[in-house]
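>>> Predicted model, plus sequence, below.
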Amino acid sequence: MDRYLYTDFEKTATSNSPGCFSKIYLYNRRSHISKWLWGMLLVLIAVLFLPWTQNIRAKGTVTTLRQEQRPQQVNTVIAGSIAKWHVKEGDFVNAGDTLLQLGEVKVEYFDPQLLQRTKDQITAKQQSIDGYRNKASATSMQSKALEQARELKLRSIENKIAQQQLKISTEEADLVAVSNELQAYQRQIDAARIMYDSGAISLTELEKRKINYQNGLAKLNSADNKLQQSRQELTNLRIEQQASLQEYADKIAKVRGDRYSSLSDAAGSEAELSKLQNQLANYDARSKLYYIVAPQSGQVIKARKAGIGEFLKEGDMIVEIVPDKIQYAIELFVKPMDLSLISQGQKVRFVFDGFPAIVFSGWPGGSYGTFGGRVIAVENSVSANGRFRVLVVEDAADSKWPAQLRIGTGAEGIMLLKDVPVYYELWRNINGFPPEYYQLQETRQKEKK
């Protein structure tokens, strides 16, 4: 019934306005949607077989390859107060240029003639050392003189001992002679008594012989006393010899003690001299530290102290210097899961903050505004953010990095891996496999073959 109504409606519309119905409803035109669908399906299938470059993305910042090229703090070594600024923030300085002049704040360094006075003390101490050394030399000569005097004294005593020994020998011979004489007198008395008893001689002759005997006995006692006295003198000479040895030993020991005392005083003075010389060197070095100089060429930034007279403690930061000659590098932080896929010399593409770029991560050749680099170092220690740090430098075979780069500029790195078909990459992502998993398997199979 509806078909009949539609036919009637068509006849009515055609009779009223011929051609309008066919133009509005287009029921006679053939549809091409199926062709477009088939074409799109074929294109999609072709796209699935296009090559796709696997990659790892990581964010990082611009830094420097060498530590000394990074922004450097300039600190004060000594405490002081700001006396004069020679630069301002933003100025470019060369290595050795004066940045700041400090004033002294410690009481022990206030003396303006501190260096000269310390030099005078060093001179006086040196003279004292020379005096002690001269005294030691004099005592050494005195010791030698005493040794020579001792030798002379001992020789003199030895001569006296030798003379006394000769005298004792003579007196011993005299004693023997007197003893022999006394024995002769004794025999004469004995003979005289016999002769007197027989009446051959008189009593007077007997008395004379007794007197001669008594005189001989007196001579014997006198000779014996002289011999004992000479022996006592010999003993005294030997005692004098020992006393002289002891006396000169005491004198020489005292002189040597004075010499060693002088040498000890000289050594102590030398230690004090070294201490004074050390103080002088420290004072001289401190006087040079009043002028803070630039350690290297660069731009002055971040002045922490400003006013004249502000106090600075040891180690306080004054300014920072950004070196003007920098070899830029990029520090990227990669996930621990991706660390095993990164090696030295690996190619990396970069997109820097502030530089326009059109990126096709799977087709790096079709990207625009990216820059090349290569991995130079991979740290084995995890960073505070839980990722591993990778250093990347400029690839000499690629376009140069922008001259407008500054330290701290953000960068996004795309580390290029294996080329695979698009369908393979989709399948890998759906299953959550790592990019290089199957490449490693293929490498192992090749090694086995």
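Received it, and whenever you're ready, just let me know what you need.
>>> contacts and neighbour counts: CA atoms only from here.
Noted.
>>> Quick check: closest non-adjacent residue to Ile78.
Glu314 (4.8 Å; C-alpha to C-alpha, 6 or more residues apart in numbering).
>>> Run through the strands of the stretch 201-350 of the chain in chain order.
Applying DSSP state E, counting those that start in this stretch to the stretch 201-350 of the chain gives strands spanning 291-293, 298-301, 311-312, 317-323, 328-334, 347-352.
>>> Alongside the first one, take a look at this:
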Amino acid sequence: MSNKFLSYQHIYRHNKKSGIKKWFYILLGIGVLLMFLPWTQNIRAKGKVTTLRQEQRPQQINTIIGGKVERWFVKEGDFVKKGDTLIQLSETKADYLDPKLLERTGKQIEAKEYSVLYYQGKITATENQIGALQSSLKSKLSQLQSKLLQARIKIKSDSAEMKAAENDWKIASLQYNRQKAMHDSGLVSLTQLESRNQVYQTSLARKISAENKYFASQQEISIIQFELNAVQQEYAEKISKAEGDKYGSLSMVATSQGDLAKLQNQYASYSIRNGMYYVMAPQSGQIIKAGTSGIGEVVKEGEMLVHIVPDQIRYAVELYVKPVDLPLVSPGQEVRFLFDGFPAIVFSGWPDASYGTYAGIVSAIESEVSENGKFRVLIKEDSSFRKWPPELRMGTGANGIALLKNVPIWYELWRNINSFPPDYYHIVKTKEKK
């Protein structure tokens, strides 16, 4: 009776063949086959776009000297080239307000140079004076020594003459005494005695004259020696005074040279400072984030004026990896990226089947943990897979997928069910044969 209803025939399929079992086994077989397909283990980390080189990162442009803002030559967003003028400052310190500071400092340097030349000339003159005194002393000493030698020769002659006169006197004295005795005895006349007495008196006078001459010669030698000592002392004093003047001049030269070096240092500092009133761009790039504004605003030494983003950048990515995943990352390891703003289709375990991802290679791993409790990893571009987009900007967000070992899907499911970590391994680099 029920077979008469069409709805009954559609709902109840008694005595009809069903393909459910067949499809079940087919799907089961496909599922078993899928379990043996390869699956690339990976770990994920978030980061942002940066660069490997410090000079290519955004940097502050600071003022070296303090001053007042006179003029802006750029605005935020402008692109500048290396050496372009960014801002003009004027002086605010009282020590540098003189508009002729360099000129006056140069005159001080010139005057000090003349002072050094004067003292050097005085030193030369003093040295010449010392040389003249030494030559005069030598000549004077030579004259006195010659005179002393003559006096010594003369005293020898006077000594011999005195001895001869003394011998004559002794002989005359003996003859006079004998003559007197004979006169007393009446053997000779008074005239003969007087004649002998005259000879005696003459020899005595000659003896006394020879002695006086000898003592005078001795006195002359003493006078010459005294004069010799006096000349030596006189010239020693003059030479000492001249040498004192020389060393005084040398001291003044040293002091003046020190003052001159100090003035030259000041002049160089003033000259360099004058060149710092115009702040130049250290490299080509875009001006962002002006730290000061307006005209007439005073800035301090070292204060930030603007930021500049270099235009020539070799981009890299910095990722922050959890400490538990750090042993799984090593230099040279391949990493895939998803950049913010660039659409992509990602198959986590099949990186080759993903679309819109970019490749990189681990360049460096920092040994110190960052403030966020993670380790910073730097990744450079792997252009052999796909070039990174030129529209990238510093600070763009990046999601990194570090590719690990290839395992079967069943193993990956079993690992996740048991909360096991990915397999730990290192990339073995083989040396190329030359």
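Ah, there it is. Because the structure is predicted, anything quoted here is derived from the model rather than measured.
>>> so what number do they get for TM-score?
Remark: TM-score between the superposed chains equals 0.93 [TM-score structural alignment, normalised by the length of structure 2]; 426 aligned residues with a C-alpha RMSD of 2.0 Å.
>>> Quickly compare the strands of the stretch 201-350 of structure 1 and say which is most buried.
strand 328-334 (a mean of 24; mean count of other C-alpha atoms under 10 Å).
>>> What is the corresponding segment of structure 2 for that one?
On structure 2, the counterpart of strand 328-334 of structure 1 by TM-score structural alignment is residues 315-321.
>>> what's the mean distance for the matching stretch versus structure 1?
With mean C-alpha distance after the TM-score superposition for structure 1, stretch 315-321 of structure 2 departs from structure 1 by a mean of 0.8 Å once superposed.
>>> returning to that earlier point: would you turn the strands of the stretch 201-350 of structure 1 into TSV with distance to Leu405 of structure 1?
Formatted as TSV, these follow (distance: least, C-alpha to C-alpha, whole Å):
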stretch	distance to Leu405 of structure 1
strand 291-293	27
strand 298-301	15
strand 311-312	34
strand 317-323	13
strand 328-334	8
strand 347-352	9
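>>> how close does Lys35 of structure 1 sit to Leu42 of structure 1?
11 Å (C-alpha to C-alpha, to the nearest Å).
>>> my bad, should have said Asn236 of structure 1
142 Å.
>>> Also Leu99 of structure 1?
Taking C-alpha to C-alpha, one finds Leu99 of structure 1 at 71 Å from Leu42 of structure 1.
>>> Please apply the same query to Ser156 of structure 1.
138 Å.
>>> just Ile308 of structure 1 next, same as before
As judged by C-alpha to C-alpha, Ile308 of structure 1 and Leu42 of structure 1 stand 78 Å apart.
>>> How about Gly354 of structure 1?
Taken as C-alpha to C-alpha, the span from Gly354 of structure 1 to Leu42 of structure 1 is 39 Å.
>>> Quick check: closest non-adjacent residue to the counterpart of Asp395 of structure 1 in structure 2.
If you follow Asp395 of structure 1 across to structure 2 using TM-score structural alignment, you land on Asp382. Excluding the flanking residues, the one nearest Asp382 of structure 2 by C-alpha to C-alpha, 6+ apart is Gly360, at 4.5 Å.
>>> Make sure that neighbour is indeed in a helix.
No. Looking at Gly360 of structure 2 with DSSP: H, G, I helix; E, B strand; the rest coil, it is strand, so not inside a helix.
>>> and it, how many neighbours does it have?
With neighbours defined by other C-alpha atoms under 10 Å, the count for Gly360 of structure 2 comes to 27.
>>> quick one: it from Arg336 of structure 2, how far?
Gly360 of structure 2 is 6 Å from Arg336 of structure 2, by C-alpha to C-alpha.
>>> what does the one helix or strand Lys68 of structure 2 maps to contact?
Counting by DSSP states H and E, the element that carries Lys68 of structure 2 is strand 67-72. Residues from elsewhere that reach strand 67-72 of structure 2, judged by C-alpha atoms under 8 Å, 6 or more residues apart in numbering: 86-93, 294-301.
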